[in-house]
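J.: below are the sequence and a predicted model for it; my questions follow.
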Amino acid sequence: MRVPVVQHTTRRQRARRRRALWTGGELLVTAGLVLLLLVVHQLWWTNREARRGAERKVEALEREWGEGTGGQGDGDSGTAAPSASAQPNSGTGTGTRTRQQTATARQPRPDWSQAYAVLTIPRLGLRVPVAEGVSKQDVLNKGYVGHYRGTGQPGQVGNFALAGHRNTHGEPFRYINRLRAKDLVEIETESATYTYAVDRTLPQTSARDSGVVRPIPRSIVKPGYGYSEPGYYITLTTCTPEYTSRYRLVVWGKLVSMRPR
């Protein structure tokens, strides 16, 4: 009867394979944990921190305005929109109309990344700062809404265009797809509160569709969406579908009133 002989080299090969399998398993488990932590960080931690920071900034702006310490710039040259109370047939005195025009003229020129207004959307329970520019690092990732540089300011004729994250970092615009015609959107500044009413929605367009933020907003990808006459517009833009940045969702509104502070 022959007895099989196990060579040392065979034992070493088996041991190496076992170590390789064990090491590979450890690496897979570690990679899985790292990915899980990254997901938790993006979907939970960034939202938590951005929302807290945005809330603190809103409180800080309100304190500045209440104390009258907000920064004053050179003023904007846009013409104030005539609110309902300022129409010639409303019986409102010249003093009220003058105060409304002055409120828009007093708007400071915000510095890059500076928070200078507060956006409120009652239907969504949203109240966040508005900062100049749409930089991810300096504005959007802080949970703020960003103002497209070069577009109009609140209350001015033209288009006051804003961008915000739909997912992560506070995701202030996550649910703007739920907005319907006549829902209100308010913009508070140091000098006045401007109220817009939602008018139209463009469910999806290219990320390069610059027409939606022009003074007379109109999609250059889907020309059936937008406007053809000058007015007092607000534009809200965000990424769509959720958790992607391939397309843009656009909501437009029109100014309906302006109330000086």
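T.: Received, thanks.

J.: rest of the way, CA atoms for contacts and neighbours
T.: Will do.

J.: neighbours of the closest residue to residue 153 other than its chain neighbours, how many?
T.: Counting by C-alpha to C-alpha, 6 or more residues apart in numbering, residue 160 is the residue found nearest to residue 153 once chain neighbours are left out, at 5.3 Å. By other C-alpha atoms under 10 Å, 26 other residues sit near residue 160.

J.: what's the helix or strand where residue 160 lies packed up against?
T.: Element membership for residue 160 (DSSP states H and E) is strand 158-163. The contact analysis (3 or more C-alpha pairs under 8 Å, 6 or more residues apart in numbering; DSSP states H and E) places strand 158-163 against strand 145-147, strand 232-240.

J.: would JSON lines of the ones you listed with mean neighbour count and distance to residue 132 be doable?
T.: Formatted as JSON lines, these follow (neighbours: other C-alpha atoms under 10 Å; distance: least, C-alpha to C-alpha, whole Å):
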{"stretch": "strand 145-147", "mean neighbour count": "28", "distance to residue 132": "5"}
{"stretch": "strand 232-240", "mean neighbour count": "25", "distance to residue 132": "14"}
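
J.: minimum distance to residue 105: which of the ones you listed has it?
T.: Nearest of those to residue 105, taken as C-alpha to C-alpha: strand 232-240 at 15.4 Å.

J.: ok, and what's touching the closest one?
T.: Contacts to strand 232-240, defined as C-alpha atoms under 8 Å, 6 or more residues apart in numbering, come from residues 81, 155-166, 173, 196, 204, 212-213, 245-255.

J.: just checking, next helix/strand downstream of it?
T.: Taking DSSP H and E, what comes next after strand 232-240 is strand 247-260.

J.: what about versus this one:
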Amino acid sequence: MTALRPERDAADFAAAIEQLADPLSDPLPQGAAGGPAPAAEFRPREAPVPPPPAYEQQQYAQAAHGTGYGAPGLYQPQAPGTWQPAPAPAPAPPPAPESWGRAEPLPDGGRVVRRSGGQAETAVLPAVDPGSEPQPAPGGRAARRRAAAATPEPTGAAAAAPTAAATTAAEPDALPGGRAARRKAAQEATRRGGRRTARPEPPDAAEAPETAATGRTAATGRTRLEARRAARAARESPAVIVSRIVGELFITFGVLMLLFVTYQLWYTNILAHQQAGGAAKSLEKQWDGNTGASRDPGTFSPGQGFAIMYIPKLDVKAPIAEGTSKTKVLDKGMIGHYSGTQETAMPWDKQGNFALAAHRNTHGEPFRYINKLVKGDKVVVETASEYYTYEITSTLPSTPPSNTSVLRPIPVGSGFTKAGRYITLTTCTPEFTSTNRLIVWGKMVDERPRSKGKPDALLG
């Protein structure tokens, strides 16, 4: 407890002593026996008024000089060590600094700026919606400072990039009108620029009348006529459709032709070799079980095999069948014997021309390389009982298909002048066509029974 200050009046001290005489009004504690305590123990004094904190004293001093909050003279210093509130005088506006002035609105929407020097400078500014301007936070400057200090500062990407709301609030409206007008202007600029930056927002209820009045859809920003024109431009023209169909047909035709060529040049050879090989093996098996004499000409049915031809130089082994039918003989990879209206001799005949035909390309192509045969090359024909060996003598590179004189008993153009036992090989030329015929002739030089084994031409 602090001692009584000497500046208190003696009258006040006496009045306080008199009040202690009444035990009912004595606020001091009682004695041990329930009675009043000894007078020496009671030292009444008035509780001093504690001074305000240092920051409040500073605020009061600023208020007294017109620079803090509150009216000047609100608190006046009293006797040393005490502070008592003083009557508040009429508030006076603080003097404005030289660096800023206070704007007063004018009736016509402008503003006047008054300087502190006493001179007024008037500047007509555009009217601003009070609702669009940021309002100060409630409370005094100290409350706003504490609220700002309590707000956490953004970190990372949030601190580097300003938000869209802050950017929008900082920039003034570039276009007159409401939000709908600005949005439509942005959509129109985006459409003309050819690149859409963001999806347009759906119109609000307040914007619906304006959208309906302009006739533009909220999704694309176009009128119905513009939308129809854009759809018509995006639609393919008949010429484009026709060209696409023609192109697809050409592609399909090309694929089919490729498949057909593959079938003709590759797959038909595989099938013909299988069929010809089966026919040759069937003949050999038949001959091994029947060693009878050769049959007379004309006793074979069309397509029936009766002999096997060997061309050692070309590594050819193919069965010989009766007739030159394309489907029954030639397409099966076999060699056909001219018969019927173009009847020719058999190998076992004493004289005559044994004429044969076969494919040069596709379907086994047994006569593919007969153009490489030269004079002296051997051709062997095996029958049920004999081996007949022929020697090549001459070649006719090309002749029309109508020249049947090459099939006569003494072939025309072969160089033979008298009757004998000859062989004639015919095939198409040039390759992969049937325009002309290639002819190869030969004469018999050896006849050997099968019981004596193979001839020298097959052994070599």
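T.: Nice, I can see it. Worth saying up front: this structure is predicted, and the values here are computed from it rather than measured.

J.: please work out the TM-score for the two chains.
T.: For this chain pair, the superposition-based TM-score is 0.79 by TM-score structural alignment, normalised by the length of the first structure; 224 aligned residues with a C-alpha RMSD of 2.5 Å.

J.: distance check, residue 117 of the first structure against residue 188 of the first structure.
T.: Taking C-alpha to C-alpha, to the nearest Å as the measure, residue 117 of the first structure falls 5 Å from residue 188 of the first structure.

J.: residue 194 of the first structure too?
T.: Using C-alpha to C-alpha, residue 194 of the first structure is found at 6 Å from residue 188 of the first structure.

J.: and the buried ones among the contacts of strand 232-240 of the first structure, selectable in ChimeraX?
T.: Selection of the buried residues among the contacts of strand 232-240 of the first structure in ChimeraX, burial being defined by 16 or more other C-alpha atoms under 10 Å:
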select :81,155,156,157,158,159,160,161,162,163,164,165,166,173,196,204,212,213,247,248,249,250,251,252,253,254,255
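
J.: still on that earlier bit, and the residue nearest to residue 153 of the first structure, what's its match in the second structure?
T.: Counting by TM-score structural alignment, residue 160 of the first structure lines up with residue 354 in the second structure.

J.: what separates its match from residue 212 of the second structure, distance-wise?
T.: Where residue 212 of the second structure is concerned, residue 354 of the second structure sits at a distance of 99 Å (C-alpha to C-alpha).

J.: what's near enough to touch the residue mapped onto residue 318 of the second structure from the first structure?
T.: Aligning on TM-score structural alignment places residue 318 of the second structure opposite residue 128 in the first structure. Going by C-alpha under 8 Å, 6+ apart, residue 128 of the first structure touches 54, 55, 58, 118, 119, 120, 143, 144, 145, 172.

J.: if we can go back for a sec, now do the residue nearest to residue 153 of the first structure against residue 212 of the first structure, distance only.
T.: Separation of residue 160 of the first structure from residue 212 of the first structure (C-alpha to C-alpha): 11 Å.

J.: excluding its backbone neighbours, what's nearest the residue nearest to the spatial centre of the first structure?
T.: Centrality entry for the first structure: nearest residue to the mean C-alpha point is residue 164, 1.5 Å, by C-alpha atoms, centre = their mean. Nearest non-adjacent residue to residue 164 of the first structure, counting by C-alpha to C-alpha, 6+ apart: residue 145, 4.8 Å away.

J.: please name the residues that touch the one you found.
T.: Contacts of residue 145 of the first structure by C-alpha under 8 Å, 6+ apart are 119, 128, 129, 130, 131, 134, 139, 162, 163, 164, 165, 172.

J.: helix/strand/coil for the residue mapped onto residue 171 of the first structure from the second structure?
T.: Aligning on TM-score structural alignment places residue 171 of the first structure opposite residue 365 in the second structure. The three-state assignment at residue 365 of the second structure reads coil, by DSSP: H, G, I helix; E, B strand; the rest coil.

J.: same question for residue 14 of the first structure.
T.: Using three-state DSSP, the three-state assignment for residue 14 of the first structure comes out as helix.

J.: that one maps to what in the second structure?
T.: Aligned partner of residue 14 of the first structure by TM-score structural alignment: residue 236.

J.: measure that match to residue 242 of the second structure for me?
T.: 10 Å.

J.: could you do residue 392 of the second structure as well?
T.: 60 Å.

J.: what of residue 274 of the second structure?
T.: 46 Å.

J.: comparing the two, which residue is more hemmed in?
T.: Under the criterion of other C-alpha under 10 Å, the comparison of residue 274 of the second structure against residue 242 puts residue 274 first, with 14 against 11.

J.: identify the residue of the first structure aligned to that one.
T.: Per TM-score structural alignment, residue 274 of the second structure is aligned with residue 52.

J.: quick one: average offset of whatever helix or strand its match lives in versus the second structure, please.
T.: For residue 52 of the first structure, the enclosing helix or strand under DSSP H and E is helix 46-67. Taken over the aligned residues, the distance from helix 46-67 of the first structure to the second structure averages 0.8 Å (mean C-alpha distance after the TM-score superposition for the first structure).

J.: report the buried residues of that helix.
T.: 46, 47, 48, 50, 51, 53, 54, 57, 58, 61, 62.

J.: that older thread, a markdown table please, covering the helices and strands packed on strand 158-163 of the first structure and showing distance to residue 98 of the first structure.
T.: A markdown table is the format used below for these (distance: least, C-alpha to C-alpha, whole Å):
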| stretch | distance to residue 98 of the first structure |
| --- | --- |
| strand 145-147 | 27 |
| strand 232-240 | 19 |
